[in-house]
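[1] pasted the sequence and its predicted model underneath.
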Amino acid sequence: MTATESDATAVAPRIDAVFDLDALLTEDELAWRDRARRFAQERIAPVIEQDFEDKHFRRELVREAGELGFLGMHLSGYGCAGAGAVAYGLVCLELEAADSGWRTFVSVQGSLAMSAIHKYGSEAQKERWLPGMAAGELIGCFALTEPQGGSDPAAMTTTARREGDEWVVDGAKRWIGLASLADVAVVWAKVDDEGGDDHGVVRGFLVPTATPGFTATPIDGKLSMRASVQCDVTFDGVRLAADAMLPGARGLSGPFGCLNEARYGIVWGAMGAARSCLESALGRSISREVFGRPIGANQLIQAKLADMLVEVEKGVLLALHLGRLKERGALTPAQISVGKLNSVREALRIAHEARAILAGDGITNEFPVMRHAANLESVRTYEGTDEVHQLVIGRALTGLSAF
């Protein structure tokens, strides 16, 4: 155990003593939380700094995540665990405390690709893909964002046209997580079928990635999410059987329904990164001495630590509230936007404050803080930027759309 790990282990009980979250959780939720914490601490944390440096995603851990029940855990049937929303959120928090890339993987696999198939797929599609994905034997990706589209999916240019008994998909997507590793891609495309009922309508298609014309190229040069994989994807005359379409998804409500699942996980996950940064700063404030005493004995440092803890507590309690709403079927998109906006924005502020407390050592990989801060810049951008979520909330408040 390194000195940094020892510091974090020593300060965790201090944080827990101030913030008694366990009292608000069920035994089942605590069991899921503890399982995810062990996996994160034992399998991800010891190697994540080197993986970040090497731009390496450990695919061998995918099956382990499946065996532990994390993949599509909020779904029921087809080998999925059928866990509650709060249990899923706690797993996201613990994984992101290790690295945002691993929470992102669970989100892409479970909340996006598996949720799309589970919500909108035929029974045959569910049986074909979901059991293997839940077990970690198969990987899925979710191809929505386009090079020029960004926050405007209605401007989609990827098309699907009918040719006899087949669909032919052409176009391009960007920033598609896991695409070069995936076995199946959930692809959203506008139907090009003059005179047909679906002409110009966005529909979802299941595309086995071995299909000729499908190409996924990992994006290089990333300074964030380096232990994760995001790709440019092209579709060049990709031919699919007629039954490749997801029958239950018509229009943008289809992908948005999946995006809200992923955004919910981010509300929890970002607080995991924030907690990790707080633990690093707190441990260092106790162990590092300047001018003959620990830096944590200074009022300015204690004020920073107190503010960081307050925001972690507020963020987790908000996530818990949203989780209970979700379990009752009462969670709204605007409420998810409140959570995503707050959690990621405050997690970044905590990361920056922690870096300052760590002083010069804070920019090294002896501590996870700079890695978390870099990753959180991606989390802040995907699944809706701050500005998009502000507009969602503003629309809910005023009844007026400013998009």
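    In hand now; what should we look at?

[2] drop to CA atoms for contacts and neighbour counts, all remaining ones
    Noted.

[3] in the helix or strand encompassing Ile301, what's buried?
    Applying DSSP states H and E as the criterion places Ile301 in helix 299-327. Buried residues in helix 299-327, counted by 16 or more other Cα atoms under 10 Å: 301, 304-305, 308-309, 311-313, 315-316, 318-326.

[4] how far does stretch 253-260 sit from the chain's center?
    Counting by Cα atoms, centre = their mean, to the nearest Å, stretch 253-260 is centred 14 Å from the centre of its parent chain.

[5] put this next to the previous one:
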Amino acid sequence: MNHLAADRYRSYYLLDDTLGAQERDVASRVRAFVDRDLLPVINEYWERAEFPHQLVPLLADLDVAGGAIEGYGCPRLTRLGVGIVARELSRGDGSMNTFLAVHSGLTMGSISMLGDEEQKSRWLPDMARLRKIGAFALTEPEHGSDSVALETSARREGDFYILNGRKRWIGNASFADIVVIWARDEDDGHVKGFVLEKHDDGTFPSGYETTVITGKIGKRAVLQPDVVLKDLRIPVGNRLAHAETFRDVSRVLATTRSGAAWEALGHATAAYEIALAYAGERSQFGRPIASFQLVQHRLANMLSELTAMELICFRLADLSGRGQMTSAMASLAKMHTAQKGRWICSTARDILGGNGLLLENHVARHLTDMEVVHTYEGTDSIQALIVGRDITGVSAFA
């Protein structure tokens, strides 16, 4: 089965009909990139666990990096437009979406939200054109869900901060030009953001070492290294001016958490498209399996969950654009879409039977990538505790 021949899913409740001109345009551009440039090559890179660097200039031409950031060469998309980009990229491949989400949402988002004017002017324009690539170093080997307890330290010595510690699962960090590193300031104990820049010759400063994590079952085409910081010197002027406590990190994460919901929607959309097309093409016992009651029951339930995911994502984008989205709202969206996206991809794989195990049919890639989405940006359990705290007024965090 050729995924490119699968019927493109059209929102059952016609939500795409509500898109404005900007969102329609960006959806069209990203879909064209996915179908023309990404899907024909991604399985090859995914299987080899390599990042498709040659696609970066083509991604830059889409003018989507920087999302909703105003100025500095960014496209100033609506929050809905940012979500549509994540949906369409993930419909093609989760690794490419993660690459952009780390660069645009987490790294550029940190600089935009927490940098001063000089810092934003220095870094964002080149990042908006993907001339410089960003990475976001928060998670540590012993601190994932409890990243608030991170142990990486920063000590000021004259005009520099000296950073020591380890980071893990840091997307893009092995080749990025700009890395936002979160560390605990020894002077006051607060978590702050520091920006590492490559030298002009393209090398990393002394004290920054990366080892790409291998053996992953999902997101194989995005590079996520372990990072070791040993007496890494960061100029004082590279400390994000308005990053004072972990609450500031949380502000960035709350913004990007909704992006994980849109990614889940993209994976689920692709899986549903593929399963529906396959059911119409695959014959068993002398007729297409789409004529079997059990298959129609599964497809109808997949569509039901997919529609619910869409409604949540569209509404969350509206609330975000109005400045009304809360952290708990974002957590509820991520929790629901990760659960249902995982189920839709698993059911699609089942409909394809043995053929669902083959990369050429793409479902296996979406399924294993959804395993990653289910974990990152906060696990299902962590999102439930955030929502639970909000609705009960009682924190159940240990």
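    In hand now; what should we look at? Given the structure is predicted, the values throughout are model-derived calculations rather than measurements.

[6] could you pull up the contacting residues of the residue nearest to the spatial centre of structure 1?
    Central residue of structure 1 (Cα atoms, centre = their mean): Thr104, 3.4 Å from the mean position. With contacts taken as Cα atoms under 8 Å, 6 or more residues apart in numbering, Thr104 of structure 1 has no neighbouring residues.

[7] next, it: secondary structure please.
    Secondary structure assignment for Thr104 of structure 1 (DSSP: H, G, I helix; E, B strand; the rest coil): helix.

[8] follow-up on the earlier one: so the helix holding Ile301 of structure 1 aligns onto which residues of structure 2?
    Aligned using TM-score structural alignment, helix 299-327 of structure 1 spans residues 293-321 in structure 2.

[9] beyond the helix holding Ile301 of structure 1, next helix or strand please.
    Downstream of helix 299-327 of structure 1, the first helix or strand assigned by DSSP H and E is helix 333-358.

[10] follow-up on the earlier one: output the contacting helices and strands for the helix holding Ile301 of structure 1.
    Under the contact criterion of 3 or more Cα pairs under 8 Å, 6 or more residues apart in numbering; DSSP states H and E, helix 299-327 of structure 1 touches helix 85-98, helix 253-287, helix 333-358.

[11] and those: which comes nearest Ile15 of structure 1?
    Ile15 of structure 1 lies closest, by Cα to Cα, to one member of these: helix 253-287, at 8.1 Å.

[12] next one: Gly215 of structure 2 from Ile170 of structure 2, what distance?
    Using Cα to Cα, to the nearest Å, Gly215 of structure 2 is found at 15 Å from Ile170 of structure 2.

[13] and Glu163 of structure 1, what's its match in structure 2?
    Aligned against structure 2 - with TM-score structural alignment as the criterion - Glu163 of structure 1 pairs with Glu157.

[14] ah, wrong one, I meant Thr398 of structure 1
    Per TM-score structural alignment, Thr398 of structure 1 is aligned with Thr392.

[15] what's the answer for Phe52 of structure 1, then?
    For Phe52 of structure 1, the residue aligned by TM-score structural alignment is Trp46.

[16] grab the nearest non-local neighbour of its match.
    Closest residue to Trp46 of structure 2 apart from its sequence neighbours, by Cα to Cα, 6 or more residues apart in numbering: Ala221 at 4.6 Å.

[17] map that neighbour across to structure 1 for me.
    So Ala221 of structure 2 corresponds to Ala227, using TM-score structural alignment.

[18] what residue of structure 2 takes the place of the residue nearest to the centre of structure 1?
    Counting by TM-score structural alignment, Thr104 of structure 1 lines up with Thr98 in structure 2.

[19] now do the match of helix 299-327 of structure 1: distance to the chain's middle.
    How far stretch 293-321 of structure 2 lies from its chain's middle: 19 Å, per Cα atoms, centre = their mean.

[20] same check on stretch 379-391 of structure 2?
    The chain centre lies 20 Å from the centre of stretch 379-391 of structure 2; the measure is Cα atoms, centre = their mean.
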